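Enquirer: how would this look folded up:
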Amino acid sequence: MVGHEEMGAAQLCCSHGLPLKYFCETDQLDVCAECIAGGLHRDHPYLNMEEACKKRKQQEQVCIPLQRSISLPPSFNTGHITSLEQTVQRQDSMREKHKIEVYDFSGERLALTLCVTSGRAGAEADIFALNQLFFRLGFVNRIVRDPTGEGFKRELLAFRGWVESRGSCISCCFVVLMAHGRPGILIGSDGTTVNLEQLFQAMDNQNCPALQGKPKIFLIQACRGEQEDPGIMYTTDALSHLSKVLPTHTDSLFIYSSQEGYVSYRSETEGSILIQRLVTVFLKGFCEFHILELLTKVIREVSDINIPTRNQQQRKSTPLVQYTLRKLLYLKPSGMAA
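Expert: So this is what the prediction gives:
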């Protein structure tokens, strides 16, 4: 346990990258706020560091004379006495477990951006913003403008070949698909369509061995229908090891710009609402938060926006995130300090 007077030193949680401000009494570990709020220790009793240090000193005062005694009364319960060595060993064990629960990002990061710009004013602003994000996150990003319906498949298969040619050194791939769309499909620059599921399957664990067990992120900026959401008025009251057999569809993350059946919104000058908010949130928080925390903030910010339409009405939009990730995913480039 880190002493309260030592908290000035940057002691950070290895799972969440946040300061270790609490002490879990169940596991005898220093933990951060996220560990307590929604992590492995959320149901465990805990103390803040100052309280924990006081309790430790009180226990040490009891432990010292007991260690000098030759024998203890049969009724004496020694279960609460934990040596410093045992505590350190338990901390090391838990931290090692936490490492297993975080995706390894020490290898290469590859991205593919397929964007129909024809008839989609503002698309270039999205490409520019995403390219800035990928640069900061250490991704090598391939950009293809105005793919046809068949071109989406062809370019994605070429990207998969590029990934496979680099072998097992790949840590993650990020695929961005931007176009007009309908439920389950994208519309290419030539008006022909491509099935989204076919694109997803091309990169799954079965079809892309180089990415088996590694995170595959898909960001889809496209309409998924013609419905619009006017919003509603409301009132409020005052982790396990990798299996020997890996399922086909694990380790994927899908980010849709709208709910199924609904339109997506894009400014003709500033770009898409989702893309612009996502880039802003990720650039501010990628050193501190894992990707699902970042996306939760993106969803909140997008859903708070009142979107004006041409007939002066307002609409709402809610991105959709679906995932089969098995570990925490941090986008922080390897070696970068928090």
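Enquirer: switch to C-alpha atoms for all contacts and neighbour counts from now on
Expert: Fine.
Enquirer: Give me the packing partners of the lengthiest helix in the chain, helices and strands only.
Expert: Ranked by residue count and defined by DSSP state H, the top helix of the chain is helix 49-68. Judged by 3 or more Cα pairs under 8 Å, 6 or more residues apart in numbering; DSSP states H and E, helix 49-68 is in contact with strand 22-24.
Enquirer: What is the subsequent helix or strand relative to the strand it packs on?
Expert: Remark: after strand 22-24, the chain's next helix or strand is strand 29-31, criterion DSSP states H and E.
Enquirer: Tell me the buried residues in that following strand?
Expert: By 16 or more other Cα atoms under 10 Å, the buried positions in strand 29-31 come out as Leu29, Asp30, Val31.
Enquirer: List the residues that contact Gln314.
Expert: Pro230, Asn306, Ile307, Pro308 (Cα atoms under 8 Å, 6 or more residues apart in numbering).
Enquirer: The same query, at a cut-off of 6 Å, please.
Expert: Gln314 is in contact with Asn306, Ile307, Pro308, counting by Cα atoms under 6 Å, 6 or more residues apart in numbering.
Enquirer: Isn't the second one up against Ser317?
Expert: What that stands for is Ile307. No: contact between Ile307 and Ser317 fails when scored by Cα atoms under 6 Å: they sit 8.0 Å apart.
Enquirer: Between these two, which has more neighbouring residues?
Expert: Ser317 (25 against 18; other Cα atoms under 10 Å).
Enquirer: Which residue comes closest to the more buried one once chain neighbours are left out?
Expert: Distances taken as Cα to Cα, 6 or more residues apart in numbering place Ser303 nearest to Ser317, at 5.6 Å, with adjacent residues excluded.
Enquirer: Three-state assignment for that neighbour, please.
Expert: Of the three states, Ser303 takes helix under DSSP: H, G, I helix; E, B strand; the rest coil.
Enquirer: what separates it from Tyr46, distance-wise?
Expert: Ser303 sits at a distance of 34 Å from Tyr46 (criterion: Cα to Cα, to the nearest Å).
Enquirer: mind listing the helices for this protein?
Expert: 33-38, 49-68, 84-100, 123-137, 149-165, 196-201, 273-285, 291-304.
Enquirer: To compare against the first, here's the next sequence to fold:
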Amino acid sequence: MGNSQTKPGSYDLSGECKAMMLSVKENNESAEPDIKMMKSILNHYGITSCEFVSVITAKEMHDEVISFRNHIQSSLSDISCVLVVISSHGDRDVIIGADNTSLAVKDIIQPFGDEQCLKMKGKPKVFLIGACRGGRSDHGVWSGSSANCNQSEVDKDTTEYKANRVPACINDMLIAYPAMSDFVALMDNCGTDMIVYICEVLEKTDTEKEHLYDLFVKANAKMVEGTYTDDEDNKYIKEVMVIESTLKKLLYLGKKNNT
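Expert: Modelled structure (predicted):
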């Protein structure tokens, strides 16, 4: 991935990076621009081993994930990193197919864990889950306003859900979501906002000097500060990226190609 040298305390990316992008294009105007942006970014880092797959159903999504994992597991190549990108609609912890069937997000992530993909044990796996995580809209809070401590029933349900949710213990992973649990992600014919801002930051940053988690934080800052739209109630909608990390080292993408 353009890393001529491995920085102390960072992952060694001198081998090959394998990437896959799954998109549900039906009723998803963000799919094509998301694909275009990801192709450009991957090309910058010389990542040619990328599969771009259009799917319809949850079963097709799952089949592609397992097939990709099996390909990695059986590969004789030195694989340093895995990237999985999703562009679709979604709900709480699920990706929704065009036929309204759903696939649990954990069923996209867990196949690349240490138990199911020994080839990638101790190596970084990055997931961009470009999909809504519910139907709620975040209308933001006026600057200087005081917080309301009285939770609605929906807020109480969300709090209880998060408290009882036990994520799988999976190592060396960086997962980015475009919204908090239960909230919508913003997307249009320019792409999914999270993917737009991540690609913008990667395009404009010296990725030899800044590790990927910090770059995701920068993309999130752009989303929080600059992203809003009008919904049917003529209210502004805000969004915030959620970044989950079990990385044990720093992850540098390295030098971009002159493309």
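Enquirer: Closest to Ile275 of structure 1 out of the contacts of Gln314 of structure 1?
Expert: Ile307 (15.0 Å; Cα to Cα).
Enquirer: Can you tell me what that closest one aligns to in structure 2?
Expert: The alignment partner of Ile307 of structure 1 in structure 2, by TM-score structural alignment, is Tyr228.
Enquirer: so that match makes contact with Glu239?
Expert: No: here Tyr228 of structure 2 lies out of contact with Glu239, judged by Cα under 6 Å, at a distance of 7.6 Å.
Enquirer: the strands in the stretch 201-338 of structure 1, which residues?
Expert: Assigned strands in the stretch 201-338 of structure 1, in chain order: 216-221, 252-256, 266-267, 271-272, 307-308, 314-315, 320-323 (criterion: DSSP state E, counting those that start in this stretch).
Enquirer: what's the closest non-adjacent residue to the equivalent of His249 of structure 1 over in structure 2?
Expert: Aligned counterpart of His249 of structure 1 in structure 2: Ile170 (TM-score structural alignment). Counting by Cα to Cα, 6+ apart, Ile170 of structure 2 lies nearest to Gly113, which is 5.5 Å off, once chain neighbours are set aside.
Enquirer: cool, Tyr323 of structure 1 as well?
Expert: Per Cα to Cα, 6+ apart, closest to Tyr323 of structure 1 is Leu253, 4.3 Å.
Enquirer: cool, Ile79 of structure 2 as well?
Expert: Counting by Cα to Cα, 6+ apart, Ile79 of structure 2 lies nearest to Glu16, which is 4.6 Å off, once chain neighbours are set aside.
Enquirer: Kindly provide the distance from Asn306 of structure 1 to Ser317 of structure 1.
Expert: Using Cα to Cα, we find Asn306 of structure 1 at a distance of 8 Å from Ser317 of structure 1.
Enquirer: Format the strands of the stretch 201-338 of structure 1 as CSV; extra columns: distance to Ala179 of structure 1.
Expert: Output for the strands of the stretch 201-338 of structure 1, formatted as CSV (distance: least, Cα to Cα, whole Å):
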stretch, distance to Ala179 of structure 1
strand 216-221, 7
strand 252-256, 12
strand 266-267, 11
strand 271-272, 11
strand 307-308, 20
strand 314-315, 21
strand 320-323, 17
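Enquirer: Out of these, the one nearest Cys208 of structure 1 is which?
Expert: Among the strands of the stretch 201-338 of structure 1, the nearest to Cys208 of structure 1 by Cα to Cα is strand 216-221 (10.4 Å).
Enquirer: matching residues in structure 2 for that closest one?
Expert: Using TM-score structural alignment, strand 216-221 of structure 1 pairs with 125-130 in structure 2.
Enquirer: Please spell out which residues along that stretch are buried.
Expert: Within stretch 125-130 of structure 2, the residues that count as buried by 16+ other Cα under 10 Å are Lys125, Val126, Phe127, Leu128, Ile129, Gly130.
Enquirer: and which of those is nearest Ile41 of structure 2?
Expert: Closest to Ile41 of structure 2 out of the buried residues of stretch 125-130 of structure 2 is Leu128 (13.5 Å), distances taken as Cα to Cα.
Enquirer: ok, back up a step: now which residue in structure 1 aligns to the residue nearest to Ile170 of structure 2?
Expert: Gly113 of structure 2 maps onto Asp204 in structure 1, by TM-score structural alignment.
Enquirer: cool, Ser14 of structure 2 as well?
Expert: Taking TM-score structural alignment, the alignment pairs Ser14 of structure 2 with Ser106 from structure 1.
Enquirer: so who does that match touch?
Expert: Ser334.
Enquirer: Leaving out sequence neighbours, find the closest residue to Val65 of structure 2.
Expert: Ile108 (6.4 Å).
Enquirer: Count the residues that sit near that neighbour.
Expert: Other residues near Ile108 of structure 2 come to 21 when the count uses other Cα under 10 Å.
Enquirer: Save the helices of structure 1 as CSV, and put in distance to Tyr22 of structure 1 too.
Expert: As requested, the helices of structure 1 are exported to CSV (distance: least, Cα to Cα, whole Å):
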stretch, distance to Tyr22 of structure 1
helix 33-38, 7
helix 49-68, 5
helix 84-100, 13
helix 123-137, 30
helix 149-165, 42
helix 196-201, 41
helix 273-285, 22
helix 291-304, 20
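Enquirer: between these, which gets nearest to Cys208 of structure 1?
Expert: Per Cα to Cα, nearest to Cys208 of structure 1 of the helices of structure 1: helix 149-165, 6.9 Å.
Enquirer: Tell me roughly how far that closest one lies from structure 2 on average.
Expert: Averaged over the aligned pairs, helix 149-165 of structure 1 sits 1.0 Å from structure 2 after superposition, using mean Cα distance after the TM-score superposition for structure 1.
Enquirer: What span of structure 2 is that helix aligned with?
Expert: Mapping helix 149-165 of structure 1 onto structure 2 (TM-score structural alignment) gives residues 58-74.
Enquirer: Relative to Gly119 of structure 1, how far out is the aligned residue in structure 1 for Asn100 of structure 2?
Expert: Applying TM-score structural alignment, one finds that Asn100 of structure 2 aligns to Gly191 in structure 1. The gap separating Gly191 of structure 1 from Gly119 of structure 1 is 11 Å, by Cα to Cα.
Enquirer: Quick check: closest non-adjacent residue to Cys24 of structure 1.
Expert: Spatial nearest neighbour of Cys24 of structure 1, chain neighbours left out: Tyr46 (4.5 Å); criterion: Cα to Cα, 6+ apart.
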